[in-house]
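Enquirer: Here is my input, please return the structure:
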Amino acid sequence: MPTLFPVFKQLRKLLTAAGIFGHRCRQMLNAKRYQRQFIGFALVVIGFVAACNGTSSNNSVRYTSANVQTDQLTRTVEHAMGTTQVPETPQRMITLGTFTTEALLAIDTPPIGAVARPEAYLKEQLQGTESIGYRRPDLEKVLALQPDLILGSTSLEEIYTQASQIAPTVLFEFDTSGDWKEIFASVGQAINRSERVEAVMDEYRDRLATFKERMGDRLNQLEVSMVRVYPGYFELYQEDIFAGTILLDAGLSRPPSQRGGQPVQRISKEQLHLADGDVIFLWTDGDNFESKQDAQTAIKQLQADPLWSQLEAVKQGNVYQVSGEHWIGSGPVAANLVVDDLFRYLLEEEDPS
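Expert: The predicted model follows:
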């Protein structure tokens, strides 16, 4: 565990001033085996102080993390929760969700800590990153890592005040996964690496330009459907969902049932005709072995169903099963894997770039 005594020193002053720093707390400070308990105690105090001060303080900087230097150069960043002073060149960043994690990985700036998720396509790049919890952050672990910047989305708005007392915290507005490009650009601006973000997006656009050129006239002749299979029902993914935005960028058309409307449309087996297209990209997914097994069973049942065999894409052999992990992805890393699939299945070649 990183040394936490600078944090404890600040909290000692705070609690002494409040008249509640007694003999028991000194024991906890001086005994290594009590450090974890004290971290939890520290978070309670942080929450208490934040509540006393209110949440409308314009994110004034009161860092609890010992890693942040008071004379460090900072920049003002506007975000979903207001404005925050962040380090000019943050070095110890923590991400609270896959969107911000993937944004940092795409520009070769891995976070020191991240919320763990099961996406296999990110695991290799996250080998040196500490887990701070599964799906939701453990603030004790966040505090122990001494970050100089915390990045997340408004889905974690309820912990914003506590997180801000550990380190400057920036949350980005998140409506649907189709917002991935905007979030990527916002992360780049927040950490002062916009040029690197733009370089990554230029490469993405160049790959799609090559794809369009190789497709030629076929580009205007294909309607591409996206279907996710669950036990007992199916989902159609619309244009403004993550993979939908990539198909649009690639110049590919969508079936009428997948244009506009809700980002995801649930259909029954009797509505399978809505899933048809010239090409169908099909996937399933699960968070554990049992759910993945159930999903694979659902795929086999679908393939044996007479209603499925009546679809034109099925008759023509134009159904491609892909990885749901990156087709419902979160950023540039997953986006480029989707582009890989477009080259592989629609052009039957690897991207030459």
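
Enquirer: From now on I want contacts and neighbour counts done on CA atoms only, so please keep to that.
Expert: OK.

Enquirer: Just give me the neighbour total for residue 89.
Expert: Counted with other Cα atoms under 10 Å, the neighbours of residue 89 add up to 16.

Enquirer: how much space between it and residue 191?
Expert: According to Cα to Cα, to the nearest Å, residue 89 and residue 191 sit 7 Å apart.

Enquirer: Residue 196 against residue 107, yeah?
Expert: Yes. Contact criterion Cα atoms under 8 Å: residue 196 and residue 107 qualify, at 6.2 Å.

Enquirer: neighbour-wise, which of those two wins?
Expert: Just comparing residue 196 and residue 107: by other Cα under 10 Å the higher neighbour count belongs to residue 107, 20 against 15.

Enquirer: got a list of what the more buried one touches?
Expert: With contacts defined as Cα atoms under 8 Å, 6 or more residues apart in numbering, residue 107 is in contact with 196-197, 200.

Enquirer: Show me the contact partners of stretch 204-216.
Expert: Outside stretch 204-216, the residues that touch it by Cα under 8 Å, 6+ apart are 219, 249-251, 332, 336, 339, 343, 347, 351, 353.

Enquirer: Narrow the residues you listed to those that are buried.
Expert: 219, 250-251, 332, 336, 339, 343, 351 (16 or more other Cα atoms under 10 Å).

Enquirer: this one next, for a side-by-side:
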Amino acid sequence: MTLPRRSPALQRHAVRTAAVLGAAALLLTGCGSGDSGSKDAKGSAGKESAASSATRTVKDATGRAVEVPAEPKRIVTLTQEDLDMVLALGVKPVGITNGQGLDKPPAYLADKVEGVDVVGNLLQPVMDKVVAARPDLILAGDMQDEQVLKQLREITPATLVTMAPTDDWKLSFRGIGNAVNKLDRANEVISEHEAAAKAAGGKLGANKGAEVSIVRWNPGGPSWMENKQFASGIALEMGLKRPKAQNKDGNAHTPSLSLEKINEIDGDWLFLSTLTSDGEKALEDVQSKAAYKELDAVKNDHVVTVDGSVWSTRGGPLAAGVVMDDITEALSAS
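Expert: Purely as a prediction, here's the structure:
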């Protein structure tokens, strides 16, 4: 039985269009003011008060206008994508949620959030814990539960839905950059990532332009990822290709495939992830079956197991770095 190789980067764990963007753009700046009665002779206290109470109005991913602090100090993130993005902007939140499919923060961000309070699971905040964090800004990911959003807005009106169902990570990142008044830095980070991905793809030697299959193994079988899904996009930015069966536009995972269709997951390289223990068990079970063993990627020892809590998410700049490192290390070693 050929077992997938675990990527070195995973082992370390220690690393819409202009119109849509306009929906996240700044509408109003500096509309807050301080209490003039608090000024001392030099007006310094009044200036400090004005600075702390100054606000901006932005639109979130749903088009809702939200008044946010001009310089937010106490941010709570409700998804690992929100967390990834604020950390990439140099902002450490005061409250976070556990990672996708995890009962703890995502491993690739663990060293950056040491000591930060966990306020619930992914998109499942515990309201008492959110209150205790005293947020002045809540980044609510793709939260669609209006009752939960109502409760969050009672804690602070500065609660933003940061991503729509079809948004890619770069659009969401620009929206979050705008919300925390760091849009210029967000654009810089994206440019740096794109340059790094292109450079990395050009150094893959014999594997330059290889076809890479990107698959999550579910309890019901494998599901490959469409071209606009996060990890697929990183591979394409690196100049890699997708197998013919997987070269489809879209940002979703396909339904789980039966063994009769397992050839759809084949490629020059096969990157496999799971998210649950049931998925891990299903993958382990299939590795002894002839249909799996007959895949070219398996026969060529070109199967790499990667972290589903990174590869199967909607992504962010730091997760993009992990995916890029996983691909680079696997393909450069062959």
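
Enquirer: Would you pull the TM-score for this pair?
Expert: The pair, once superposed, lands on a TM-score of 0.76 when counted by TM-score structural alignment, normalised by the length of structure 2; 275 aligned residues with a Cα RMSD of 2.3 Å.

Enquirer: mind putting the buried ones among the contacts of stretch 204-216 of structure 1 in CSV, secondary structure and distance to residue 207 of structure 1 included?
Expert: Listed next are those as CSV, based on DSSP: H, G, I helix; E, B strand; the rest coil; distance: Cα to Cα, whole Å:
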residue, secondary structure, distance to residue 207 of structure 1
219, helix, 15
250, coil, 9
251, coil, 12
332, helix, 12
336, helix, 9
339, helix, 8
343, helix, 10
351, coil, 8
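
Enquirer: mind putting those residues in JSON lines, distance to residue 73 of structure 1 included?
Expert: Putting those into JSON lines (distance: Cα to Cα, whole Å) gives the following:
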{"residue": "219", "distance to residue 73 of structure 1": "50"}
{"residue": "250", "distance to residue 73 of structure 1": "41"}
{"residue": "251", "distance to residue 73 of structure 1": "44"}
{"residue": "332", "distance to residue 73 of structure 1": "29"}
{"residue": "336", "distance to residue 73 of structure 1": "35"}
{"residue": "339", "distance to residue 73 of structure 1": "39"}
{"residue": "343", "distance to residue 73 of structure 1": "45"}
{"residue": "351", "distance to residue 73 of structure 1": "42"}
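
Enquirer: The residues you listed: which two are farthest apart?
Expert: 219 and 332 (22.8 Å; Cα to Cα).

Enquirer: Pick the one among the buried ones among the contacts of stretch 204-216 of structure 1 closest to residue 98 of structure 1.
Expert: The closest of those, once distances to residue 98 of structure 1 are taken by Cα to Cα, is residue 332, at 11.4 Å.

Enquirer: So the closest one sits against residue 102, correct?
Expert: Yes. Counting by Cα under 8 Å, residue 332 of structure 1 sits close enough to residue 102 to count as a contact (7.2 Å).

Enquirer: hmm, back to that, what's the closest of the buried ones among the contacts of stretch 204-216 of structure 1 to residue 133 of structure 1?
Expert: residue 332 (23.3 Å).

Enquirer: Quick check: that closest one vs residue 211 of structure 1, distance?
Expert: Counting by Cα to Cα - residue 332 of structure 1 and residue 211 of structure 1 are separated by 17 Å.

Enquirer: same question, residue 190 of structure 1
Expert: Taking Cα to Cα as the measure, residue 190 of structure 1 falls 32 Å from residue 211 of structure 1.

Enquirer: Looking at those two, which is more packed in?
Expert: The neighbour count for residue 190 of structure 1 versus residue 211, taken as other Cα under 10 Å, is higher for residue 190 (25 against 22).

Enquirer: corresponding residue for that one in structure 2?
Expert: Alignment note (TM-score structural alignment): residue 190 of structure 1 maps to residue 179 of structure 2.

Enquirer: Which stretches in the stretch 151-300 of structure 1 count as helices?
Expert: Listed in chain order, the helices of the stretch 151-300 of structure 1 (DSSP state H, counting those that start in this stretch) span 160-166, 180-190, 194-215, 242-249, 289-303.

Enquirer: quick check: angle from the third one to helix 242-249?
Expert: Between the direction of helix 194-215 of structure 1 and that of helix 242-249, the angle (axes from the mean of the first three to the mean of the last three Cα atoms, to 10 degrees) works out to 60 degrees.

Enquirer: could you give the angle of helix 194-215 of structure 1 to helix 180-190?
Expert: 150 degrees.

Enquirer: Ok, the fourth one next?
Expert: Put simply, helix 242-249 of structure 1 runs at 100 degrees to helix 180-190, going by the same axes, to 10 degrees.

Enquirer: what span of structure 2 lines up against helix 242-249 of structure 1?
Expert: Using TM-score structural alignment, helix 242-249 of structure 1 corresponds to residues 230-237 of structure 2.

Enquirer: The nearest residue to residue 322 of structure 1 once chain neighbours are set aside: what's it in contact with?
Expert: Once flanking residues are discounted, residue 322 of structure 1 sits nearest to residue 283: 5.4 Å by Cα to Cα, 6 or more residues apart in numbering. Going by Cα under 8 Å, 6+ apart, residue 283 of structure 1 touches 227-229, 321-324.

Enquirer: Which of the residues you listed fall in strands?
Expert: In this view, those that belong to strands under DSSP state E are 227-229, 321.

Enquirer: Quickly name whichever of these is closest to residue 5 of structure 1.
Expert: Using Cα to Cα, those come closest to residue 5 of structure 1 at residue 228, 50.2 Å.

Enquirer: Isn't the closest one up against residue 284?
Expert: Yes. Contact status for residue 228 of structure 1 versus residue 284: in contact at 5.5 Å, counting by Cα under 8 Å.
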